[in-house]
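Undergrad: Sharing a model prediction with you, sequence too.
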Amino acid sequence: MPIITLTTDFGTKDHFVGAVKGSIYTELEEVRIVDISHDITPFSITETAYILKNTYKNFPPGTIHIVGVDSEVSIENKPIAIEMEEQFFICCDNGILSMITNEINPDKIVEITIQEPIDVELPVLGMFIKVACHIARGGTLDVIGKRITEIKNILEIRPQVNAEKNQIVGSIIYIDNFGNVISNISKNTFQNVGKGREFEIIARNYKFVKIHQKYNDIVDFTVPISKRQDDGKKLALFNCSNYLEISIYRSNLKTVGGASNLLGLDYRDNITVRFI
């Protein structure tokens, strides 16, 4: 049974998600629908890119991903479908997939040319669903569009390395449910530029000179539990996606807070790594 995933900024209060699912089942009953997220910050391309990059590899070959973020079709926001790593992505050409395509070359890219139903306001309710169900039935991309060779790249996904190769300037591209702030500085970039040198990480008014392997590395387990005061300590680490993250140990945005509010770090703020 084919799998179609949904990633949108629709939220769950309104009718949109239910309408999308109903439209898919009307078009193709024998399908499984998986919600990746509907809580993307509205129109956030980088947030969507980060979530997709860290999700799609967990799905089996043939999975079809509908991305309904910044999905209003226009001359500058054309609908596309991409085949890549035995999976399919349907979205608008707004840079969402560039975090993936910067590392992996797509097998095929088409600009979708089938007409959008005139009685549907959102493409994910019409055009994207038609394309997804066509693929799920075994259809090819060539039938629904014309081949293109390039898609939009968003520069803010890539950190900047200076000419002297002793500094990386990145930015915060995602804030997770715990208030951890994730930068666009990958472990691979850090190691290639740093080459084992000492460093300092600067995030607003805070400096870090050590990168931990995991969150509880900051805990001294030789100290009795009753005497530990580790909750709320700040740390830097490469997260499970291998991106540099600034965190608060055992953070909770609803109680003790997280790195985003306790350290005053927000989306697009700079994080700088200086090698010494």
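TA: Ah, there it is.
Undergrad: use CA for all of it now, contacts and neighbours both
TA: Noted.
Undergrad: Contacts for whichever strand in the chain runs longest, please.
TA: The single longest strand within the chain, with elements called by DSSP state E, is strand 167-175. The contact list for strand 167-175 (C-alpha atoms under 8 Å, 6 or more residues apart in numbering) reads 46-47, 50, 156-162, 181-185, 190, 260, 266-275.
Undergrad: and with 7 Å instead?
TA: With contacts defined as C-alpha atoms under 7 Å, 6 or more residues apart in numbering, strand 167-175 is touched by 46-47, 159-162, 181-185, 266-275.
Undergrad: Generate a PyMOL selection restricted to the buried subset of those residues.
TA: Here is the PyMOL selection string for the buried members of those, based on 16 or more other C-alpha atoms under 10 Å:
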select buried, resi 46+47+159+160+161+181+182+183+184+185+266+267+269+270+271+272+273+274+275
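Undergrad: Could you list which of the contacts of strand 167-175 belong to strands?
TA: Those of those lying in strands (DSSP E): 160-161, 181-185, 270-275.
Undergrad: Nearest to Ile33 among those residues?
TA: Ile182 (28.3 Å; C-alpha to C-alpha).
Undergrad: hang on, that closest one packs against Leu244?
TA: Yes - between Ile182 and Leu244 there is a contact under C-alpha atoms under 7 Å: 6.1 Å.
Undergrad: can you give me the angle the longest strand of the chain makes with strand 270-275?
TA: 140 degrees (axes from the mean of the first three to the mean of the last three C-alpha atoms, to 10 degrees).
Undergrad: Contacts for the longest helix belonging to the chain, please.
TA: Longest helix in the chain by number of residues (criterion: DSSP state H): helix 16-27. Helix 16-27 is contacted from outside by Phe10, Val124, Leu125, Ile129, Cys133, using C-alpha under 7 Å, 6+ apart.
Undergrad: before we go on, here's another structure to hold up against the first:
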Amino acid sequence: MSRTIALLTDFGLDDPYVGQMKGMLAAHAPDSLIIDVSHGVEPFCISQGAFFLAAAMEHFPPDSVFITVIDPGVGSARRIIAAEFGQRIVLAPDNGVLELAENRFSGTVIVTDLSEAAAKIHSSATFHGRDIFAPLAASIACGTSPSSLGPKLPLREIVRRGFNKPVWLEDGVKTTVLHKDRFGNLVLNIPDTQTLPERMSIPEEQLLSGNDASCVKRVCCYAELEPGATGLLAGSQGYYELALNRGAASEMLGLEPGDALTLKF
């Protein structure tokens, strides 16, 4: 039986791109179960793609193969890699999208450079997801070892962008927005294992004009917040999130995935 294949892209669902990738997978790995993690990553937003991958991996079968295509450098000299997190294998461009998964994984990560194998596959310059990632993932799902497709790559040599850890200050913390969910909650790159003060504040210069909701209260659930109040709570994905009770923190702050935010203690 072929492995489960998980798809994570920034392709959206308006174009035929996801369908074409699934068609390639069905042709090359017909026994594999194909599951969509998401195709709603903001275009080119590597930090959000990294968050989706890290949040999803542990909820999939242990031998799953992930195709993670958030690839603003498609067609360039950027590497294509396979990273083994135990039995789980992630195929991705080497652009930092593995950074959060690496940070959350407690074992040894083995990385293989698939660039030479990819170069042997006839492909368009703009759609490596269909032409390269899908057939390589199908081959691995059907039993091919990544080690047979290219040389090992030292883990220290893969690209990292620095959004895996917040920056701690004497009087606060600088964070990165990893995700804005459909409710307007902002997932920050602060692990929920970190202890934070009960009261914090957002500097006035980071608030939208006319907005004075600078006070942030640490709470356990959304319902603990008064209407219109801003809170920070440990979310379901392993990170703290900034939220309003029945409101959109993203609209209040005008923040998007990849943006920076400072919380003062």
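TA: Good, I have the coordinates. Note that the structure is a prediction, hence the values are computed from the model and not measured.
Undergrad: TM-score for this pair?
TA: After superposition, the two chains reach a TM-score (TM-score structural alignment, normalised by the length of the second structure) of 0.86; 250 aligned residues with a C-alpha RMSD of 2.1 Å.
Undergrad: With adjacent residues omitted, what lies nearest to Phe183 of the second structure?
TA: The spatial neighbour of Phe183 of the second structure that comes closest, neighbours along the chain excluded (C-alpha to C-alpha, 6 or more residues apart in numbering), is Ala248 at 6.1 Å.
Undergrad: What is the burial count for the one you found?
TA: A count of neighbours around Ala248 of the second structure, defined by other C-alpha atoms under 10 Å, yields 21.
Undergrad: do the same with Glu150 of the first structure
TA: Using other C-alpha under 10 Å, Glu150 of the first structure has 11 neighbouring residues.
Undergrad: in which helix or strand would I find the residue nearest to it when sequence neighbours are not counted?
TA: Spatial nearest neighbour of Glu150 of the first structure, chain neighbours left out: Ile109 (7.8 Å); criterion: C-alpha to C-alpha, 6+ apart. Assessed by DSSP states H and E, Ile109 of the first structure sits inside strand 108-112.
Undergrad: same for the helix or strand following that strand, what does it pack against?
TA: Remark: after strand 108-112 of the first structure, the chain's next helix or strand is helix 127-136, criterion DSSP H and E. Using 3 or more C-alpha pairs under 7 Å, 6 or more residues apart in numbering; DSSP states H and E, no helix or strand is in contact with helix 127-136 of the first structure.
Undergrad: buried residues in whichever helix or strand comes after helix 127-136 of the first structure?
TA: As assigned by DSSP H and E, the chain's next helix or strand after helix 127-136 of the first structure is strand 145-147. Within strand 145-147 of the first structure, the residues that qualify as buried by neighbour count (16+ other C-alpha under 10 Å) are Gly145, Arg147.
Undergrad: corresponding residue for Gln155 of the first structure in the second structure?
TA: Small correction: residue 155 of the first structure is Leu, not Gln. Aligned by TM-score structural alignment, Leu155 of the first structure pairs with Gly162 of the second structure.
Undergrad: what about that match, neighbour count?
TA: By the criterion of other C-alpha under 10 Å, Gly162 of the second structure has 13 neighbours.
Undergrad: what sits up against stretch 111-124 of the first structure?
TA: 20, 68, 71-72, 79-81, 126-127, 144-148.
Undergrad: Of those residues, keep whichever come out buried.
TA: Looks like these have Val20, Gly68, Ser71, Pro79, Ile80, Ala81, Gly126, Met127, Ile144, Gly145, Arg147 buried, using 16+ other C-alpha under 10 Å.
Undergrad: Skipping its backbone neighbours, what lies nearest Ser186 of the first structure in space?
TA: In space, and not counting its chain neighbours, Ser186 of the first structure is closest to Tyr243: 4.3 Å by C-alpha to C-alpha, 6+ apart.
Undergrad: Translate the one you found into the numbering of the second structure.
TA: Tyr243 of the first structure maps onto Tyr239 in the second structure, by TM-score structural alignment.
Undergrad: these two touch, right, that match and Pro191?
TA: Yes - between Tyr239 of the second structure and Pro191 a contact is recorded at 4.4 Å, counting by C-alpha under 7 Å.
Undergrad: Helix or strand: which one has Gln191 of the first structure?
TA: helix 187-194.
Undergrad: What is the subsequent helix or strand relative to that helix?
TA: Sequence-wise, the next helix or strand downstream of helix 187-194 of the first structure (DSSP H and E) is strand 199-203.
Undergrad: ok, and what's touching the helix or strand that that following strand is followed by?
TA: Counting by DSSP H and E, the next helix or strand C-terminal to strand 199-203 of the first structure is strand 206-208. Applying C-alpha under 7 Å, 6+ apart, the contact partners of strand 206-208 of the first structure are Glu200, Ile201, Ile202, Ala236.
Undergrad: Can you get me the centre-to-centre distance for the helix or strand following strand 206-208 of the first structure and its chain?
TA: Per DSSP H and E, strand 206-208 of the first structure leads on to strand 234-238 as the next helix or strand towards the C-terminus. The chain centre lies 20 Å from the centre of strand 234-238 of the first structure; the measure is C-alpha atoms, centre = their mean, to the nearest Å.
Undergrad: Now do Asp14 of the first structure: how many residues are near it, please.
TA: 9.
Undergrad: residue contacts, it?
TA: Applying C-alpha under 7 Å, 6+ apart, no residues contact Asp14 of the first structure.
Undergrad: Just confirm it is within a helix.
TA: No - read with DSSP: H, G, I helix; E, B strand; the rest coil, Asp14 of the first structure is coil and lies in no helix.
Undergrad: To which residue of the second structure is it aligned?
TA: Under the alignment by TM-score structural alignment, Asp14 of the first structure pairs with Asp15 in the second structure.
Undergrad: what's the spacing between that match and Ile5 of the second structure?
TA: Counting by C-alpha to C-alpha, to the nearest Å, the gap between Asp15 of the second structure and Ile5 of the second structure amounts to 21 Å.
Undergrad: which part of the first structure lines up with stretch 54-64 of the second structure?
TA: With TM-score structural alignment as the criterion, stretch 54-64 of the second structure aligns to 53-63.
Undergrad: Would you mind listing the buried residues in the matching stretch?
TA: Buried residues in stretch 53-63 of the first structure, defined by neighbour count with 16+ other C-alpha under 10 Å: Lys53, Tyr56, Gly62, Thr63.
Undergrad: For the third one, which three-state class applies?
TA: In the three-state summary, Gly62 of the first structure is assigned as coil, counting by three-state DSSP.
Undergrad: Pull the number of nearby residues for the closest residue to it other than its chain neighbours.
TA: Nearest non-adjacent residue to Gly62 of the first structure, counting by C-alpha to C-alpha, 6+ apart: Gln87, 4.9 Å away. By the criterion of other C-alpha under 10 Å, Gln87 of the first structure has 18 neighbours.
Undergrad: Fine, thanks again, bye for now.
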